[in-house]
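Asker: How does the following fold in three dimensions:
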Amino acid sequence: MTYSQLSEASLDLRAPVFSRVRKGGWWVRILTLFGCDYICLSIAWLIAESYISFEDFPWYTSRSSLGMLITILPQIAVMVIQGLYQTGRKRYDYFNIIKSLAFAHGLLLLILLCAKPVQFDSPSSLLLPWLLSIAFVCAGRFVVNATLEYMRDHKLIGSHPVFVICDPKEQEQYANFIKKENCYTIVGFDGYQALDRYNRKATIEQLNQLEVSEIFISWNAIKNRMFLCWLFQAAGITIHILPTEIKQIHKDVELSNIGGMPCMTFHCPLITGKDFWIKRVFDFCFASLFIILTSPVYVAIALAIKLDSSGPVFYKQTRVGLHGQTFEVWKFRTMHPDADKMQKELEDLNENKDGILFKMKDDPRVTRVGKFLRCYSLDELPQIFNVLRGEMSLIGPRPLATRDVANFSERHFIRQEVLPGITGWWQVSGRSDIVDFDQVMRLDLHYIENWSLWLDINILFKTVAVVLRKQGAY
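Answerer: Model (predicted):
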């Protein structure tokens, strides 16, 4: 598997043009806090060494730099896991610091008991280093915070450039709240139209030109399009949602306080775009292995189609995929060759309520072999090749025909911002039994907003169960 084969896939909502490191000066914060914590913990253990003996510590010898490093790094690692190096007030959560250091010293005690269960009989020897570590780390964090506040007040260090998207009438109100935080400089405002489907690209380009690493968005501007969090995160930008009301919470949201105002924050990962490439690697590996193992099934189905009716083995149909781009989706042919022409005559018999999708339980265009293939979704197998080509993913919203997309409302186009899939929440929740497209949209939105590799694997297993039960298949 080569990089070029993987990168054939068009980049969807989860991926930037190139994977990149999160924007902003977060690395300065991390290095400063790391250095401060390391110095404080070193001082704490050196003072403790003057009062107690560490001869029971197999890795620790007097004034040993390596021993000190081995002792301190696990404590810092626990603090990292507990979020004590994140932005905002989390890094000054002193109660969390006490818990983290208690846990880290408990781990050291456990290691010593396992290494020397008989010889080591002084668990209390870790009490003094723990108390000193708490005192020095909390004091160090306090000094760093006070120093930063002083430097910001006296304009000795720059503040973070931020951009605000809200109604023009709200600009002054939100600006006053943001300025209270004393660490932001507002470099621009824009209205709700900046988030419209045709303006998003220009908005991201503008933010890149302004070197913005954080953005504030009014809830009224984003309440019906929470998927945009992916878009800004893929560009390396942290998102703060300015409140009016809260209806839907994203899985990674954090409630924070900006200038005394409650705010929802969506932190950007350190390495953006990793979600897309994890999914792409998984799709490519799974699809390649699947084709190798099931090649005899493909041959058998092709022979059955040829013997049952005249016409080609495969059926190609133009579908609308990522970013509204069309592509040819491959399926085993399950209908008579003139099925597309017959559909116009059958439109009045469409069982879908809103007319966006075309569904009939007893479709006269389906062949005998086609009914069997549809019953077990075997007609979808050739779409594995669409996955290899990067036009589709294993899991995602189903790509719809141009006839269906032509009936979309504006809110439906979120489906086109991620790679379409062979199966998804819609398929494992009833498939053709769901005749309301708004319900289909809710299922697709749930998948987009809660995506993870484990969710994909879960849907794959559910798909197997649904297919074997022939649920909603016709």
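Asker: going forward, measure contacts and count neighbours with C-alpha atoms only.
Answerer: Noted.
Asker: What are the boundaries of the helices in the stretch 101-250 of the chain?
Answerer: 127-153, 171-180, 200-209, 219-222, 228-234 (DSSP state H, counting those that start in this stretch).
Asker: Return the most buried member of the ones you listed.
Answerer: Burial of the helices of the stretch 101-250 of the chain is given as mean neighbour count (mean count of other CA atoms under 10 Å); helix 228-234 ranks first at a mean of 24.
Asker: before we move on, what SS does Ile292 have?
Answerer: helix (DSSP: H, G, I helix; E, B strand; the rest coil).
Asker: can you put the helices of the stretch 101-250 of the chain in CSV and add distance to Val435?
Answerer: Below are those laid out as CSV (distance: least, CA to CA, whole Å):
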stretch, distance to Val435
helix 127-153, 57
helix 171-180, 43
helix 200-209, 32
helix 219-222, 28
helix 228-234, 27
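Asker: Pull the contacting residues for the residue nearest to Ile43 when sequence neighbours are not counted.
Answerer: Closest residue to Ile43 apart from its sequence neighbours, by CA to CA, 6 or more residues apart in numbering: Phe136 at 7.9 Å. Residues near Phe136 by CA atoms under 8 Å, 6 or more residues apart in numbering: Cys40, Leu41, Ile43, Ala44.
Asker: The stretch 251-400 of the chain: strands as residue ranges?
Answerer: 253-258, 261-266, 271-272, 314-320, 326-332, 393-395, 400-401 (DSSP state E, counting those that start in this stretch).
Asker: which one of the ones you listed lies closest to Arg469?
Answerer: When those are compared by CA to CA, strand 393-395 sits nearest Arg469, at 19.6 Å.
Asker: one more to line up against the first:
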Amino acid sequence: MARRTLLRQALACCDTATLVASFAGAYLAADAVLQRHFVAFEDYTWLLFLIVPIWLGCLWIFGFYTSIGYSSHRNILSRLVRTHVFASLMLLSAMYLTRSEAVSRLLIQTFLGISFIALGAQKFAIKAALERACRRAAGGRRKVLLAAPPAAAERYLQLVRTHASLQADVVGLLTPQAGRGDGHGATGLAALGSIDELPAVLQTQVIDEVVAAATLEAAAIERLSRWCSTRGIMLRVLIEAPPAATGGWAVEHVGDGAFMLSLASVPQRPHHLLIKRLIDLLGGVVGVIFCGLAYLRYGPILRHETGASALFRQPRIGRNGRRFTLYKFRTMCAAAEQLMLTLDGHNEMNGPMFKLKDDPRVTPTGLKLRRRHLDELPQFWNVLKGEMSLVGTRPPTENEVAEYAEHHHRRLSMKPGLTGLWQLNGNGAVKDFEQVVKLDCEYIDNWSLWLDAKIVAKTVTKVLRGDAW
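Answerer: A predicted model of the protein is given here:
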């Protein structure tokens, strides 16, 4: 892991230097053409603060910080073209949004041409240097012994060929069953015997580390760990997992020599989640105070208009199917639930969710509260109780969840919130429930404290303007 990180950092530093040099070269070329009509170099250096992050991000997206050492020249060129096109569009868009009309078009065009040639030459040079270093250092590379079935051994060899950080000299293969030979099937590795023959192999071979397949029996891995520990040799266990559609895999040490391979499709950053909860508590306290003031002002009016309690309670579904009671100010008549059956044909949403812009069940005061979203103030009590968050996905009703398709349930994997991406895309813009699910999943996949802060800021602006969800 450390070697891989260092390699990525070194590649990023090389790319940064190449981009800066390309920009300087483009400036000199443009200056030579325009001469006295060209501005000073210092007036254009701010562009580097756009160029470097954009290009490094695109290079990372297109895989230049993973396997360049073992990519073909055609593959490198293809990825570089896509990187350059994508980065160029991002740069031009950023310049347009910042209204940078004063920037010389000749400078930008020259930079795009020079940087493409320079980055291409650099990538090919790095590839050649890595391959040359591998050939020269073959005798000094880590000597790895595989302890695995042939299929797992072939998979490890593919990883070695693909990832430069795994460069190693694989000296042979130990299999669960006894057997020796010059080559073992498709792997082409020398079969040095069974796993139980590791002590004898260590007597005759120079071994720096042993890589074992996780599919081996626990007793076999235990013997390998004991022998490697005695010799001071590194033991690694190769774990294969299917590709994750969302999220990523992680290995957790749970104690007593036990590990868990976990697939997390929701945020798992404990410190950030703790901060989110603390912010919820603070916001909940402030919100409950405002809720009390609003209740004193509108409670009697709502009771008079609706003929029922000013507080409306409704069962909702929270994180991973937890049921809770959601609180709102009652903005509809007391028989709203029964009347909803007569309004199903007027639903403006496609899917299990119900939404009607000019809902006849809403009272005059209720309409006033809804316009400023004051009807949702009691939900701050749900936030204090930990049933909801300030920012999250929309909390569905039990009837909605009963009609969910399988992929809809993912929006329940995070705590529901007072506001979220769907609310910010309201005003009748979202008519399809699938779009609601997409926005909720987008929030889950990209969650961060900064994203929450942006959503809260936009929500406050929306409330002050009186925009509806």
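Asker: Asn386 of structure 1 is nearest to which of the strands of the stretch 251-400 of structure 1?
Answerer: Here strand 326-332 is closest among these (CA to CA), at 6.8 Å.
Asker: corresponding residues in structure 2 for the closest one?
Answerer: Aligning strand 326-332 of structure 1 against structure 2 (TM-score structural alignment) gives residues 323-329.
Asker: Would you mark the buried spots in the matching stretch?
Answerer: Phe324, Leu326, Tyr327, Lys328, Phe329 (16 or more other CA atoms under 10 Å).
Asker: Can you find the partner of Glu410 of structure 1 in structure 2?
Answerer: Looks like Glu410 of structure 1 aligns to Glu406 there (TM-score structural alignment).
Asker: Show me the one in the contacts of Phe136 of structure 1 that has more neighbours than the rest.
Answerer: Leu41 (27 neighbours; other CA atoms under 10 Å).
Asker: That residue - that's part of a helix, no?
Answerer: Yes: assignment of Leu41 of structure 1 by three-state DSSP places it within a helix.
Asker: thinking again about what came up before, and the buried residues of stretch 323-329 of structure 2, which two are the farthest apart?
Answerer: Longest span within the buried residues of stretch 323-329 of structure 2, CA to CA: Phe324 and Phe329, 16.6 Å.
Asker: Map Lys316 of structure 1 onto structure 2.
Answerer: Lys316 of structure 1 maps onto Arg313 in structure 2, by TM-score structural alignment.
Asker: What's the local residue count around that match?
Answerer: Neighbours of Arg313 of structure 2 using other CA under 10 Å come to 15.
Asker: which one of the helices of the stretch 101-250 of structure 1 lies closest to Leu255 of structure 1?
Answerer: helix 219-222 (13.6 Å).
Asker: Structure 2: matching residues for the helix or strand Phe34 of structure 1 falls within?
Answerer: Secondary structure from DSSP states H and E places Phe34 of structure 1 in helix 26-49. Alignment note (TM-score structural alignment): helix 26-49 of structure 1 is unmatched in structure 2.
Asker: and if you look at stretch 374-387 of structure 1?
Answerer: Going by TM-score structural alignment: stretch 374-387 of structure 1 matches residues 370-383.
Asker: Nearest to Glu172 of structure 1, out of the strands of the stretch 251-400 of structure 1?
Answerer: Here strand 261-266 is closest among those (CA to CA), at 14.1 Å.
Asker: what about that closest one, distance to the chain center?
Answerer: 19 Å (CA atoms, centre = their mean, to the nearest Å).
Asker: What residues does Tyr447 of structure 1 make contact with?
Answerer: Per CA under 8 Å, 6+ apart, neighbours of Tyr447 of structure 1: Gly396, Gly424, Trp425.
Asker: The same query, at a cut-off of 6 Å, please.
Answerer: By CA atoms under 6 Å, 6 or more residues apart in numbering, Tyr447 of structure 1 lies in contact with nothing.
Asker: and it, what pairs with it in structure 2?
Answerer: Tyr447 of structure 1 maps onto Tyr443 in structure 2, by TM-score structural alignment.
Asker: Its match: what secondary structure?
Answerer: Quick answer, by three-state DSSP: Tyr443 of structure 2 is helix.
Asker: any idea how far it lies from Leu11 of structure 2?
Answerer: 32 Å (CA to CA, to the nearest Å).
Asker: Okay, and the residue nearest to Ala468 of structure 2 when sequence neighbours are not counted sits in which element?
Answerer: Spatial nearest neighbour of Ala468 of structure 2, excluding adjacent residues (CA to CA, 6+ apart): Asn427 at 5.4 Å. Using DSSP H and E, Asn427 of structure 2 falls within no helix or strand.
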